[in-house]
Structures are given as structure tokens and as C-alpha cells.
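**Q** need coordinates for the below:
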Amino acid sequence: MTGAIELAQVSVVRSGARLLDGIDWTVREGERWIVLGPNGAGKTTLMQIAGAAGHPTSGTASILGQQLGTVDVFELRTRIGHTSLTVADQIPPAESVRDAVLSAAHGVTGRWREEYDGIDTAQADQIIGELGIAHLAQRTFGTLSEGERKRVLIARALMTDPEMIVLDEPAAGLDLGAREDLVSSLQNLASDESAPVLVLVTHHVEEIPPGFTHVLLLREGRVVAQGPIPTTLTAANLTATFGTELELSVSEGRYSARRVRYGRRAAR
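**A** Have a look, this model is predicted:
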């Protein structure tokens, strides 16, 4: 099976700094990946390659079966969904949530004179419902909270029927309630067998939605560990990734981590 992402010995060097160093990583259809690491780990650079927005300095990178450097990346990017502040800033504040999602079918961020058929509107309504934001459908985008906006952006990304969605720190800046709403929406998305490949970047294990299957841990541009979450997301791997001794707990599919208390560390 061809991987959605296939990286072989990928390195990125900019201004003399090595941002990624020999990354081997394969993401297959049906998988839902978490990319986890501290600031400066190389997560953003890795997502630029995964989203066909950057090229490796060395190594090979194939995205959705197309090798970077040999294909039209502008065409390739249309097959990948993104959620970004750039898109949010382009949506007119007076646009309804339903229209903000629907207009993605024509690649615009504000309805004008374009026409939509029944299939488009039915799809928009279905996606809005599945992400748990049907109650926001008639609200204007400018009145939404930050957490509500981020769920609308995910719905908008799904509207284009992408083969992969890259979610770069979608919970950043959210309060606890908004984060939990977002995690719930992503859990619903991850459980849908027809959903595209999902790659979610985060600093925090608490933001990992149930239903995600694999994790890639990065530190200083290198892979610390990667594989299925149950066997790869361990206290030892987290400690190596974040450079401080951590303990990990899990309850009903949700993870939490904290630093090992000094007394317990001294007793080891």
C-alpha cells in the first residue's frame, strides 16, 4: 500500500541550522497520527513537508504518492486539507458558519455569485453535524469564540474532500472547555472510517483525541520514537523527548503527563 506520507532520510538545513535530521516516516491510509515534541523540535518544518509547502534539503519525500521535487506542488496541495489562522483571517466576519464551510467547495472565503447544488449543501450540513457545530450554523463567523472558529475551519477543510488533513496545534490558545470541545470533535472525526488521513501536531498529551492510532515523537529535529500509541507513548519516551523526567497516565483513552516528584526521583 502506498503511504500518504513517505519520508526517507529527510533532512532540512536552513541558514546553517539543521531543522530536521534523517527523518524516516511512513503514514498509511486509515491511520491517524500525533506528532509530539517540545518547541524547536522541528514539528512545523516537518508539517511543511507533509503539506507539500516545503522541500527537504536531502533525502526523499513522497506525499500522496507524489515525490516532492518532481511534481506540481500547487496541484498536490489541493489534495491536502489545512487549518490555519490565515484562512480564518480571510473569512468575512458577517459570513454565516454554514456559508463559511460551504464556500470551500469553490475555494473562496466569502460567498459572492457562485452557485451550489444540493450535493454541496447536503455535504456541508453533514460535516457541520458530525463535528458537533450544527447549533452554530446560522451564527456569523465574527461572533464565534476561538475554539468555535477552529472547529469551523476543520469543517471547511473537510468540505474539499481532501485525502489528508494536517492539523498544526489546533488547540493552541484555547481554554479548557474549548479544548475539550475540539478534542471531542476530533475524536468523532478519527472514528469515521471514511475520514481522510489525519496528522495532528501538539505539545501536550492531554490534547490527543481518542481514536488516533500512531505517534511520532521529535526532539531537536530527530525521531525519538514512532509507532502505535499504546506501545510508543510511554513515560520513558516522553522523558527522552522533553528532556525532563515525566510520568504518564491514561484514563478512558485520554492521556496526562506530569513531572516526577523529586522525592520519588530520589528514591529510584
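**Q** only C-alpha atoms for contact and neighbour calcs from this point on.
**A** OK.
**Q** quick one: buried residues of stretch 201-218?
**A** 201-205, 207-218 (16 or more other Cα atoms under 10 Å).
**Q** which stretches in this structure count as helices?
**A** 43-50, 73-77, 85-90, 97-102, 118-130, 146-159, 176-190, 229-232, 235-242, 262-267 (DSSP state H).
**Q** buried deepest among these, which one?
**A** Across those, averaging neighbours per residue (mean count of other Cα atoms under 10 Å) puts helix 97-102 on top, at a mean of 26.
**Q** tell me what that helix is packed against?
**A** For helix 97-102, the packing partners by 3 or more Cα pairs under 8 Å, 6 or more residues apart in numbering; DSSP states H and E come out as helix 118-130, helix 146-159.
**Q** may I see those organised as TSV, with distance to residue 110 added?
**A** Putting those into TSV (distance: least, Cα to Cα, whole Å) gives the following:
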stretch	distance to residue 110
helix 118-130	15
helix 146-159	12
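**Q** for those helices, which one sits closest to residue 266?
**A** helix 146-159 (41.0 Å; Cα to Cα).
**Q** returning to that earlier point: for residue 238, which of the helices and strands packed on helix 97-102 is the nearest?
**A** Going by Cα to Cα, the one of those nearest residue 238 is helix 146-159, 27.1 Å.
**Q** also this sequence, please, to line up against the first:
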Amino acid sequence: MFRHDGRVSDYDQDLLVDFRGVSFIRGGRTLVGPVDWQVELDERWVIIGPNGAGKTTLIRMASAEEFPSSGEAIIMGEKIGRTDMRDLRAMIGVSSSAIGNRIPVTEKVGDLVISAGYAILGRWREEYDTFDEERSEELLRQVGAWHVKDRTWGTLSEGERKRVLIARALMTNPELMILDEPGAGMDLGGREDLVAYLGELALDPDAPAIVMITHHVEEIPEGFTHAMILDEGKVIAQGLIDDVLNSDNLSRAFHQPIRVDRVAGRFFARRNTSEVEG
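**A** Presented below is the predicted three-dimensional model:
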């Protein structure tokens, strides 16, 4: 197997994420793990669980932002701790509120998207070629944010910001795309528009592998193939989405009786009041 720098790798290049007994410990407390988890090139994963389950910590390790405390973490065929993390981050597109919070309110949307290819937040004195300009504009069109390209970050609604961050994450043509609660803070209409777009992206064979965090099964688009349920840093279940997202597993994770239904390809969950009353 060859690495992105042309040298031979001992690891499976079809596995974008390969976690073997990975744990993350802070202050003597295990926040995640141990976890065995593999993400392949054509997979679309959703990670779900209650607050404090360890979801964000897990994907920070998967996006080469954090080192595991123990276990073996291989990303893009590179073992964490033996390679330059900056090289790995360049191959991973991330959309998260943490990135959004770092963007100046005066930053122009078009500049924010195009500058992703240069690993900076916004335009300074760089000159971009025609290909970069055209790609950033096309991505804004694809996510339904073309109309805000000349506006500043501070004038955008929450839904518009989410779309722009996704366009920015796709700008580098990543092999892996990580979405941290893309529907958080959006109204119903905005959420449904975003879910529809992410469903189209998930079904696109040329799209990168996707890992998405959410608290709500209603936010899972059609086309997602795999799921992991976390609670208190432990894996409740993982695998094919139809096998994992069921009432029993979600009830265990959220510590109350949950009923899961699937309608027209979408998941819906609510408290099972009949069981509570019984």
C-alpha cells in the first residue's frame, strides 16, 4: 500500500479511520473507549448518543485534532503519533460550531469558502486561481448558499452558516468529511432543507466518506449506511444502520424507553409512553 507521500504504508488504505482499542482519558476519567471502529471509503456514518456520551471527543481523534491516550489510531493509512497531523487534517473536511465560532463577523462568505484550500479562515492577500474561484462558487450553489456569497458571516442565519461551513469543508476535495451536529440550532424548515441536501451528498458515489454527529435520529438523511450509538464513552452498538438504530439500543443509551420508527427512509424516535405507563 502507498501513502499520500508516495511511501509504502503497512495499513489498509481503504480504511480512512481504523481505531483499535482506542481510548481518550483526561484527569483520570475515560471520556471515550476502548473503541474498535473502521470507516471505509464509501461509508456514511452517523454517531448518536446523549450529551456527554463522547461523540465529539471521538471525532476529534478521527479528524486528527486529538491524540488517543491508548490504543492504535490509523487515519488515511497513517498511524497517529508517527506522522505530521497537519498533513492528515488537509485530507479531512470538518464542519463544526467550533470552527464557526472562530470566524470574524466581518468575513465575506466567498472568501471564507475559497480560503479553506489554504488552511486559513478568510482571505488576506492571497491570489486565487480561476479553478479555485469556480469551485467555491459551485459548492455554494450545491449547498443552496449561492445567494449569500457576497454577504458577511455576521449577517447570516444559523441555517445559512451551516450551509457555508459544509461548502468550506468540501472545498479541499477531502477524502473524509466530518459533520458535528450540522442541524443544531436550525428551525424545522432549515433543518429539512439541510437533511435533503446531505441525503443527496450521501447518495453521490463521488462524495467523500461522511461521519456525522447528531442527538436526533430525525436529522439522519437517507443514504447513510452505518451507525454508532455511544453512552458514557462506551459503544452501545455499531454497524449497519438498520441493525443499530432500534428501540432497544436507543433505550439503553438514553436510559428511558424509546420507540424508533422508520417512515419513507427517515428515522423518528419518541418516548414510549405506553411502556412507561405499563
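**Q** report the TM-score for the pair.
**A** After superposition, the two chains reach a TM-score (TM-score structural alignment, normalised by the length of structure 1) of 0.92; 266 aligned residues with a Cα RMSD of 1.8 Å.
**Q** before we move on, the earlier item: okay, the helices of structure 1 in TSV with distance to residue 31 of structure 1 next?
**A** TSV is the format used below for these (distance: least, Cα to Cα, whole Å):
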stretch	distance to residue 31 of structure 1
helix 43-50	14
helix 73-77	20
helix 85-90	25
helix 97-102	25
helix 118-130	19
helix 146-159	16
helix 176-190	9
helix 229-232	11
helix 235-242	21
helix 262-267	36
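**Q** so which of those comes closest to residue 112 of structure 1?
**A** helix 97-102 (10.5 Å).
**Q** check the mean deviation of the closest one from structure 2.
**A** After superposition onto structure 2, the average distance of helix 97-102 of structure 1 to its aligned residues comes to 2.2 Å, using mean Cα distance after the TM-score superposition for structure 1.
**Q** so which residue is dead centre in structure 1?
**A** Residue closest to the mean C-alpha point of structure 1, counted by Cα atoms, centre = their mean, is residue 167 at 2.0 Å.
**Q** go ahead and confirm it touches residue 201.
**A** Yes. Using Cα atoms under 8 Å, residue 167 of structure 1 is in contact with residue 201, at 6.2 Å.
**Q** thinking again about what came up before, between the helices and strands packed on helix 97-102 of structure 1, which one is closest to residue 234 of structure 1.
**A** For residue 234 of structure 1, the closest of those is helix 146-159, at 28.9 Å, according to Cα to Cα.
**Q** mean per-residue distance, that closest one versus structure 2.
**A** Mean for helix 146-159 of structure 1 is 0.7 Å (mean Cα distance after the TM-score superposition for structure 1).
**Q** which part of structure 2 matches that helix?
**A** The alignment of helix 146-159 of structure 1 onto structure 2 (TM-score structural alignment) spans residues 158-171.
**Q** touching the matching stretch from outside, list them.
**A** 92-96, 100, 109, 112-114, 116-117, 135-136, 139-140, 143-145, 148, 153, 177, 179, 182-183, 185-187, 190-191, 194 (Cα atoms under 8 Å, 6 or more residues apart in numbering).
**Q** same thing with stretch 179-197 of structure 2?
**A** 56, 94-97, 143, 158-159, 162-163, 166, 210-215, 219-221.
**Q** ditto for stretch 47-57 of structure 2
**A** For stretch 47-57 of structure 2, using Cα under 8 Å, 6+ apart, the contacting residues are 24, 31-32, 66, 180, 211-217, 227-234, 253-254.
**Q** how about residue 230 of structure 2, what's its partner in structure 1?
**A** Counting by TM-score structural alignment, the partner of residue 230 of structure 2 is residue 218.
**Q** repeat for residue 189 of structure 2
**A** Checking TM-score structural alignment: residue 189 of structure 2 goes with residue 177.
**Q** look up how far residue 183 of structure 1 lies from that match.
**A** Distance of residue 177 of structure 1 to residue 183 of structure 1, computed by Cα to Cα, to the nearest Å: 10 Å.
**Q** ok, residue 75 of structure 1 next?
**A** To residue 183 of structure 1, residue 75 of structure 1 is 31 Å away according to Cα to Cα.
**Q** same thing with residue 216 of structure 1?
**A** Between residue 216 of structure 1 and residue 183 of structure 1 the distance is 19 Å, computed by Cα to Cα.
**Q** counterpart of residue 40 of structure 1 in structure 2?
**A** Mapped onto structure 2 by TM-score structural alignment, residue 40 of structure 1 lines up with residue 52.
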